[in-house]
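In: okay, predicted coordinates and the sequence, questions at the end:
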Amino acid sequence: MAQIKHYNWATLGTGVIANQLAQALEDQGRKLYSVANRSYDKGLAFAQKYGIAKVYETIDEVFEDPEVDIIYISTPHNTHIHFLRKALAHGKHVLCEKSITLNSEELAEAVQLAEKNHVILAEAMTIFHMPIYRKLSEIVNAGRLGELKLIQMNFGSYKDYDMTNRFFNRDLAGGALLDIGVYALSFVRWFMTSSPNQIASQVKLAPTGVDEQVGILLTNEEGQMATVALSLHAKQPKRGTIAYDKGYIELYEYPRGQKAVITYTDDGHQEIIEAGDTAQALAYEVADMEKAVAGIENTMHLDYTQDVMTIMSQLRREWGMTYPEEE
C-alpha cells in the first residue's frame, strides 16, 4: 500500500469531540496543526493543553491558511453550513461532526461545492469507520445469515428538562433526530440493501418545539424494514438488532461498537464477533479521511450521509418542525 502522508489538521471548535481528536493524534505521536474557535481565549487554552502551535484570532483565518489540509468542524449543527461554505470554497477537505447539516438542501449545496473544488467532504459518523461494521458486512455478504428482514434500533438519553440547553434549544438545532437519530439511521442505512423509500413516524415535541421523542418505521424496495425509537428524556440502551432469516446480530453501544453477538436460528448457538476498539473511534475516522484525501481509498460513505439526511429532512417536513435558519 502507498504511504499515506500526515496531513495538517485544524479543529474548528474546542468541545468534547475536538479534545478527542487532539488525543487521537497525540496517541499517534502527532499534533493538531491549528485551532480556530469563536472565543480566542478558549482556543488559546485548548492549544496550550495540547501543544498546538497556531491559534487564529478570527475563525476566517483557518480557511485562508494555506498550510491547513483538513478541517474538522465540531461546532453546533446550525453553524455547519456557514463554515462548510467557506472551508470548501477555500479548497479545504472537511470532516464535519454529525449532523453534517440541518437538511438535505444544505447538504446538496455543500456536496456541489466539494465537487467544484475537488476536495473530500465527509460526516464524522463513527459507524462508518468502526472495524466491527466492516467485519459484520463481510459475514453478511458471505450469506451466512441469509436475507435481511428487520432492524430494531434504540437510542435514549436522559437529559435534564432544561429548555435552554442545546438538546432542547431550537436556536441551536436541538432535538432527538439530529443529535441521536442520525446514529440510528446511519446504522440502518449501513445494513439495508437500499435506502428506505417508505417512511412513517410519530413525534412528541418538547415545549421548545423540537423533537423530544420519536418513533420511526422504515421500509425499502427489497421489503427490508426498520424500527427506530429515540428519546432525549428517557434512558434506553444504545442497542441495534439486525434480524435475518438464518440468525440475528445484536450490538450494544453501537455508535462506537466493538463487539457483536450473532445468534443462529437453527440451533440457537451464538458467535461473538469483536473488532476494533471503542477508545480508538476518532483514530479510525482520521485514518479513513486521510486515505480518502490521499486518493488511496474513499470509505467515508458520503452517499449514506446523503440518504440519512434525506430521511431526516422528510421527517421534519412531515412534522412541520423547522429551525430559525430554515424560515
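Out: Looks like it arrived, so ask away.
In: for the rest of this, base every contact and every neighbour count on C-alpha atoms.
Out: Will do.
In: look up the closest residue to the residue nearest the centre of the chain, ignoring the ones flanking it.
Out: Averaging the C-alpha coordinates of the chain gives a centre point, and the residue nearest to it by Cα atoms, centre = their mean is residue 125 (2.6 Å). The spatial neighbour of residue 125 that comes closest, neighbours along the chain excluded (Cα to Cα, 6 or more residues apart in numbering), is residue 98 at 6.5 Å.
In: that neighbour against residue 185, yeah?
Out: No. Between residue 98 and residue 185 there is no contact, the gap being 12.0 Å when judged by Cα atoms under 8 Å.
In: could I get the full set of strands for the stretch 201-327 of the chain?
Out: Along the stretch 201-327 of the chain, counting by DSSP state E, counting those that start in this stretch, strands occupy 211-219, 225-231, 233-244, 247-252, 259-264, 270-274.
In: now those as JSON lines including mean neighbour count?
Out: JSON lines is the format used below for the strands of the stretch 201-327 of the chain (neighbours: other Cα atoms under 10 Å):
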{"stretch": "strand 211-219", "mean neighbour count": "20"}
{"stretch": "strand 225-231", "mean neighbour count": "22"}
{"stretch": "strand 233-244", "mean neighbour count": "18"}
{"stretch": "strand 247-252", "mean neighbour count": "20"}
{"stretch": "strand 259-264", "mean neighbour count": "20"}
{"stretch": "strand 270-274", "mean neighbour count": "14"}
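In: okay, pairing it with this:
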Amino acid sequence: MQNINWGIMACGGIAHQFALAIKKLDNCTILASASNTVGRAKDFTKKHQIPRSYNDYQSLVNDPDIDAIYIASTHNFHFENIKLCLKHGKNVLCEKPFTINAQQAKILIRLAKTHNCFMMECVWTRFLPAIEHLKQLLAQNIIGDVHTVKANFSICDNFPPEHRLRNKNLAGGALLDLGIYPLTLAAIVFGEHPSRIQSSAVIGKGGVDESSCYLLEYEHHQRAILSASFIEEAPTEGVISGSKGYIRIPDFIGAQELHIKLENQTEKVFSFPFDEDENFTFEVSHAMHCMRENKKQSDILPLDKTTAMMTLMDTIRSQWGLKYPDE
C-alpha cells in the first residue's frame, strides 16, 4: 500500500489532534510541519517526533517528498493557504470551515482541477462510524417519516477579546466555528438545500456572532431547529424526530452513541466507541483511501456539499449584515 507523507501547515491546537490520528494509522507519516510563528514548528516537531520543521509555508510546499498537506490555520487564512498548496501540486485536507465564503470555495475547486489535486474539507463528524450507521437507519425509515432535526453546539470558556472566536479579522464567530456542526447534522438528514432560511444572532463587541440560531425549512414541511454559542452552557445534542420515534445523539459532534426510541418500545442504545486520540482517524483514513484510488474528492463529503454549506452560511450571515474584512 502506498505510503503517504504528510505536511502540517500551522501548528495550533487542532494540529496536535491530527498528529495523534496519524500515529494511529498505517502507511502514513508526518514528514514536516510549518508555522509562521518562529519556534512553534520546531516545538511541534519535537513533541510529535517529526523529522522536518519549517518557519514558513513556502518551504513546506517546496518539499518534494510531501504528498499531502493538512491545513490547521485560522479561518481567514484557509483560502490563501489552500491556493498555495494546490499551485505546488499538493493534495489538501483543510479544517472546516473550508473558506470564509462560497466564492472562495468555487475558486479553489477550479484550481484543484487545474492542478489535478485531491482536496477535502475536514468535518470529522461526517466520517464517524455512528454517523455512518445513522444514515443507514434513516435509509431504512426506522423512525418513519422524519419531520424535525434539533441540534445545539455550545461552549462557554470566557474567551478573552483577542481570542480567535471573537476576532472578526480571523473570521471568528459561532456560526463558522460551531454552527457548522448543527448545520451539518441537518444536511446529513435532509440534504444541503433548504427551501427557507431564517436566523438570528447576538453580535458581540468584536463584531461577530457570539450566539446564533438557525431555522431551516425543507420540502414536505420538514424543519431543522439549530443553534450555536460560545457564551452559554447548553447540552451538545442532536435529536431527529420521526412519525414512529426519534434518534437522540449525545455529543453529536463526536458521536459515539445512537439512542433510538420507537413507539411502544424501550430505548435502544447503539455504541461506536473510540479513544480521544482517534477522533480524526476516520476522516484521515478516508482521505488517504481516496488519494490511493486516485480520486480527486471525497464521496462522503464531495466538494459540491462543501460549497453548498458555504453558500448556506453566506446566506445566514447576510441576514445579520456580517461581513469579514477579506470580503
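Out: That came in fine, so what should we check first? Just so you know, these numbers come straight off a predicted model, no measurement behind them.
In: just to revisit the earlier point, map the residue nearest to the centre of the first structure onto the second structure.
Out: Under the alignment defined by TM-score structural alignment, residue 125 of the first structure corresponds to residue 123 in the second structure.
In: got it, and residue 19 of the first structure?
Out: So, by TM-score structural alignment, residue 19 of the first structure is matched to residue 16.
In: how far apart are the helix or strand hosting its match and its match in the first structure?
Out: Assigning secondary structure by DSSP states H and E places residue 16 of the second structure in helix 13-23. Aligned to the first structure and superposed, helix 13-23 of the second structure gives a mean residue distance of 1.5 Å (mean Cα distance after the TM-score superposition for the first structure).
In: show me what that helix packs onto, helices and strands only.
Out: On a contact count with 3 or more Cα pairs under 8 Å, 6 or more residues apart in numbering; DSSP states H and E, helix 13-23 of the second structure meets strand 28-34, helix 281-292.
In: out of the ones you listed, deepest packed?
Out: Most buried of those by mean neighbour count (mean count of other Cα atoms under 10 Å) is strand 28-34; its value is a mean of 23.
In: next, the angle from whichever helix or strand comes after it to strand 28-34.
Out: Taking DSSP H and E as the definition, the helix or strand that follows strand 28-34 of the second structure towards the C-terminus is helix 40-48. With axes from the mean of the first three to the mean of the last three Cα atoms, to 10 degrees applied, the angle from helix 40-48 of the second structure to strand 28-34 works out at 150 degrees.
In: which part of the first structure matches helix 40-48 of the second structure?
Out: Following TM-score structural alignment, the partner segment of helix 40-48 of the second structure in the first structure covers residues 42-50.
In: tell me which of the strands of the stretch 201-327 of the first structure lies nearest to residue 172 of the first structure.
Out: Distances from residue 172 of the first structure to each of these were compared by Cα to Cα, and the smallest falls on strand 211-219, at 12.9 Å.
In: what does the residue nearest to residue 125 of the first structure align to in the second structure?
Out: Under the alignment by TM-score structural alignment, residue 98 of the first structure pairs with residue 96 in the second structure.
In: picking that back up, go ahead and confirm the residue nearest to the centre of the first structure touches residue 183.
Out: Yes. Applying Cα under 8 Å, one finds residue 125 of the first structure in contact with residue 183, separated by 7.4 Å.
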